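Colleague: make a model of this:
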Amino acid sequence: MSWVILEVPNLSRPKPKAAVQVLGCKVNQTEAEAIADLFRDRGYEIVDFSSKADVYIIHTCTVTRESDRKSRQIIRRAVKRNPEAIVAVTGCYAQTSSNEIAKMKGVDLIIGTSQRNQIVELVEEVRDTGETNSVVEDIKKLTAFEEFPLSKSSGRTRAFLKVQEGCRQFCTYCIIPYARGPVRSRPLEKAKERAEKLISMGYKEIVLTGIRLGAYGVDLKPPSSLAELVGELSRLDGLLRLRISSIDPNDFSKELVDALAGEEIVCPHYHISLQSGDNSILRKMGRRYTSEEYLELVSRIRSLRPESSFTTDVMVGFPGEKEIHFHNTKNFLNTVGFMDLHVFKYSPRAGTPAADYPEQIPGDIKKSRSKILRRLSKDLYNEFASCFLNETMEVLAEQRKNGLWEGHTPNYIKVKFPSHKANLQGETVPIRLMEMGDKFVMGREKMTDS
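Modeller: The predicted model follows:
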């Protein structure tokens, strides 16, 4: 009997490739990481957005017209890079402008700010049917917090934990309530469980994020609060640091101030959105506080934790902002003594009241005022950080770059320092702050007595 030997070809297929590009805020970045994890868990290889991929996901932002323009630019770039790829557009711009995006050549799938946890199934449905799809719900009707599976990746020191979605403030300039919908909160126990899993994965620091974080818990039954959540997370074993992302001044109850200032584990760095230091502009913006109330809040926190740093968002060129209003804002920024400023030029958003206000400010004036405040921001950073020179502070080592370790103090001063140790990532290191760099401080390890 003779045997015929057949050579069986290797039937294993290469992994499909997916690339994710994100624009915008920390919440968007957290969501984009979760989207990448969904594809990774389904067997996709995640590649750089500049590479050729089978699927491109653009997670968009719509806070300004420039954000919209950048989103469109990236969509076109993806289509050009691989015309055969599936291009999926998601996020805030997709939610508010799905009809506009649908007209763009090469876009296969549009998902707003819900159902993103089903994105892999929706992409594969498009792949199998060859038909484009738009999944954009009526944002006003959403009531449930959108859950994503927890990332299986580890090795970093800081994890972002999204606990809240949506906003109903409707400031006169802001498109975000139309993009994100009503307030929805992750239930307290689920937030606590997620934090415990992150700690078990090796994360030393957790940053709580949300669209309007201070509104956390108002929609839950029974209601909860950010103060209660902070108290619960502060008692978790293994967590070194708890940070809070941006909070609206109106959301600082006495209980929240006490929780943030009274828990040692909570980092004394507070990003409290200001927008303007002039009361008449604040009223036109629909902000529900005065500059005096804002300053009182900062002073109250500083009295409890003197080492606290404060950062903020400030807008220039809001309709009707005259030179005196800008002057008042600049003076107020100096009075508060912020550590850093996130400066934005006002951008009219269709459908918001401010877009129809008279006295729209010319672009060159916005640009000039923005430049002035950016210079001020650098000066404020140096002024704040220099107060801590020659002090020893605990720095959580995050990464090694160009031969130096980088990390942050509890009050969010960026520190660079040399070390002979090969791997400090995730360790807190006592560092003596020595000299100012460009928005960072050079330091050196404090040698412990043997």
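
Colleague: CA atoms for contacts and neighbours, from now on please.
Modeller: Noted.

Colleague: please enumerate the helices of the stretch 201-350 of the chain.
Modeller: Taking DSSP state H, counting those that start in this stretch as the test, the helices found in the stretch 201-350 of the chain are 226-234, 254-262, 279-285, 291-304, 323-336.

Colleague: I'd like these as TSV, with distance to Ser154 and mean neighbour count appended.
Modeller: Formatted as TSV, those follow (distance: least, Cα to Cα, whole Å; neighbours: other Cα atoms under 10 Å):
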stretch	distance to Ser154	mean neighbour count
helix 226-234	20	19
helix 254-262	27	17
helix 279-285	41	18
helix 291-304	34	15
helix 323-336	38	16
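
Colleague: can you tell which of the ones you listed is closest to Ile176?
Modeller: Nearest to Ile176, of all the helices of the stretch 201-350 of the chain, is helix 279-285, at 14.1 Å by Cα to Cα.

Colleague: could you pull out the strands for the stretch 151-300 of the chain?
Modeller: Using DSSP state E, counting those that start in this stretch, the strands of the stretch 151-300 of the chain run over 158-165, 184-185, 205-210, 241-244, 269-271.

Colleague: want to put them side by side, so please do this one too:
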Amino acid sequence: MKSVAFCTLGCKVNQYETDAMEEMFAAAGYEIREFREKSDIYIINTCTVTNIADRKSRQMIHRAKKINPEGLVVAVGCYVQAAGEKLQSDQDIDLIVGNNKKVQIVSLVENALKVREHLQSGKDLEYERAAVMDINHTKDYEALHVSHVREHTRAYIKIQDGCNQFCSYCIIPYARGRVRSRREEDIISEVQTLVDGGYKEIVLTGIHISSYGLDFENEDYNRHSRDSHLIRLIEKLGQVPGLLRIRLGSLEPRIITEEFAGRLRNVAQICPHFHLSLQSGCDATLARMNRHYTAAQYDESVRILRKYFDTPAITTDVIVGFPQESEEEFEASAAFLEHIRFAKMHVFKYSRRQGTKAASMEGQIDETVKNQRSARLIQMDQKLQAEFIRQWQGKTAQILLEEREKIDGKNYLTGYTKEYIHVAVPEREGLEANTVFSGKLSLRIHEEYVICERMD
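Modeller: Here you go, the predicted structure:
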């Protein structure tokens, strides 16, 4: 029995696709091993969202070759798609597989192994070392499926691929192509299979899930309501028997309307945890980023969510040091972040990506300035997180318990509230992993966790 090991870099979409590839290899009779172990085949699912992601992808490719110089090293995914020609000169890579080709991964690998065996026996035989398509001209959604995932309670469900937004700093539309959506019936079937397997929570993920369904043709839906397909999908998933939670991946702020939020509130399983990508709270910076909203429009989206949900967790991404970001622009952005009072902010320093419009902009910001701005927002984030958690003192919350942890020498069961607060509950009789525990919270913030000292 041949063995295969996987390494996943980047986003939850990549993790979903790795889970699907693992299932395909397992079904074909391969043994799945940990990446650190010696294996016959190594598959690195790469990321290209930043220069650092590119570097990590290369590092993991070379690490695989060091673990087993005789192993077949396969690079797949976004970095491959964006830099395929460059990677073909890397002698540590035996096979290159781009996006929308992962569904063929087993046959591509087996063909490469067969050719290698013939070469070793002295036969002159060549094979296609790179399987990379023109991702920008395909309309087909890559039909990957999962029936189980590595996490025991939560499963990520990919509902779409690609992006049509073309933010000036982002390489992803070039690596993932245009919007391609998965059919409702396929998503619902996969979710039901996972729920039947014991999973309690699903997370809808994709490259730009707010665009879900916009590529569907010849369908009767309101062209003025961009959220119609996504909200309809969520409502249908709310009817899946046994599903306790539906969590949403990153949302476009403009999708949040009174209609969308009102219908969303009526889905009992929905988690009031909304990740609205912001990037900057300054309109001038947003315009250079080619984001399609203003700070005021973003503020209105947050107001609507807080109108329909009690104490929702609003989280976001923020970029500091974007080209030409002046001190005044940064201060305007920081003031806006303070005004919104996020539950969590992911702070990133702008990373120059060749092939994007922002890479050639004048006024690139010095790394020292980026570091200073990043540190200030990270400090703000810590303060805002603590403020959000303190709002839950004495309130009733629902915790989906996931695993046992030892904290300061004591045994706890840890899990997440619907608002994605990471809570640790003292272990006691009757508490089990993969169950829901509800009650009033008495909380103590403790580094990675919030300790639930008492739950009435």
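
Colleague: where does the TM-score land?
Modeller: Once superposed, chain against chain, the TM-score is 0.93 (TM-score structural alignment, normalised by the length of structure 1); 433 aligned residues with a Cα RMSD of 1.6 Å.

Colleague: pick the most buried one from the strands of the stretch 151-300 of structure 1.
Modeller: Stretch with highest mean neighbour count among the strands of the stretch 151-300 of structure 1: strand 184-185 (a mean of 26; mean count of other Cα atoms under 10 Å).

Colleague: find me the equivalent region of it in structure 2.
Modeller: Mapping strand 184-185 of structure 1 onto structure 2 (TM-score structural alignment) gives residues 180-181.

Colleague: thinking again about what came up before, quick one: the helices of the stretch 201-350 of structure 1 as JSON lines, columns for distance to Val415 of structure 1 too.
Modeller: Formatted as JSON lines, the helices of the stretch 201-350 of structure 1 follow (distance: least, Cα to Cα, whole Å):
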{"stretch": "helix 226-234", "distance to Val415 of structure 1": "25"}
{"stretch": "helix 254-262", "distance to Val415 of structure 1": "23"}
{"stretch": "helix 279-285", "distance to Val415 of structure 1": "35"}
{"stretch": "helix 291-304", "distance to Val415 of structure 1": "22"}
{"stretch": "helix 323-336", "distance to Val415 of structure 1": "23"}
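
Colleague: Ala159 of structure 1 is nearest to which of the ones you listed?
Modeller: With respect to Ala159 of structure 1, and counting by Cα to Cα, the nearest of the helices of the stretch 201-350 of structure 1 is helix 226-234 at 13.6 Å.

Colleague: and the closest one, what other elements does it pack with?
Modeller: helix 188-200, helix 254-262 (3 or more Cα pairs under 8 Å, 6 or more residues apart in numbering; DSSP states H and E).

Colleague: what's the angle between it and helix 188-200?
Modeller: If you take axes from the mean of the first three to the mean of the last three Cα atoms, to 10 degrees, helix 226-234 of structure 1 sits at 40 degrees to helix 188-200.

Colleague: helix 226-234 of structure 1 corresponds to what range in structure 2?
Modeller: Helix 226-234 of structure 1 maps onto residues 230-238 of structure 2, going by TM-score structural alignment.

Colleague: what range in structure 2 matches the helix ranked longest in structure 1?
Modeller: Determined from DSSP state H, the single longest helix within structure 1 is helix 363-386. Mapped onto structure 2 using TM-score structural alignment, helix 363-386 of structure 1 spans residues 367-390.

Colleague: superpose on structure 1 and give me the mean offset of the matching stretch.
Modeller: Relative to the matching residues in structure 1, stretch 367-390 of structure 2 has an average distance of 1.3 Å after the fit, by mean Cα distance after the TM-score superposition for structure 1.

Colleague: in that stretch, what counts as buried?
Modeller: Residues of stretch 367-390 of structure 2 classed as buried: 370, 373-374, 377-378, 380-381, 383-385, 388-389 (neighbour count, 16 or more other Cα atoms under 10 Å).

Colleague: any idea which helix or strand carries the aligned partner of Ala20 of structure 2 in structure 1?
Modeller: When structure 1 is aligned by TM-score structural alignment, Ala20 of structure 2 is paired with Ala34. According to DSSP states H and E, Ala34 of structure 1 maps onto helix 26-41.

Colleague: which part of structure 2 matches stretch 295-309 of structure 1?
Modeller: Aligned by TM-score structural alignment, stretch 295-309 of structure 1 falls on residues 299-313 of structure 2.

Colleague: what does the match of helix 363-386 of structure 1 contact?
Modeller: For stretch 367-390 of structure 2, the external contacting residues (Cα atoms under 8 Å, 6 or more residues apart in numbering) are 313, 320-321, 330, 334, 338, 341-345, 347-350, 421, 443, 445.

Colleague: if we use 6 Å, what do you get?
Modeller: 321, 343-345 (Cα atoms under 6 Å, 6 or more residues apart in numbering).

Colleague: tell me which of those residues is nearest to Val302 of structure 2?
Modeller: Distance to Val302 of structure 2 across the contacts of stretch 367-390 of structure 2 (Cα to Cα) is lowest for Ala343, with 12.0 Å.

Colleague: contacting residues for the aligned partner of the closest one in structure 1?
Modeller: Aligned counterpart of Ala343 of structure 2 in structure 1: Met339 (TM-score structural alignment). Counting by Cα under 6 Å, 6+ apart, Met339 of structure 1 touches 309-311, 380-381, 384.

Colleague: distance of the most centrally placed residue in structure 2 relative to Ser250 of structure 2?
Modeller: Structure 2 has Lys12 as the residue nearest its centroid, 3.1 Å off, counting by Cα atoms, centre = their mean. From Lys12 of structure 2 over to Ser250 of structure 2 the distance is 11 Å, taken as Cα to Cα, to the nearest Å.

Colleague: now do Phe216 of structure 2
Modeller: Distance of Phe216 of structure 2 to Ser250 of structure 2, given as Cα to Cα: 21 Å.

Colleague: before we move on, what about Lys236 of structure 2?
Modeller: Distance of Lys236 of structure 2 to Ser250 of structure 2, given as Cα to Cα: 20 Å.
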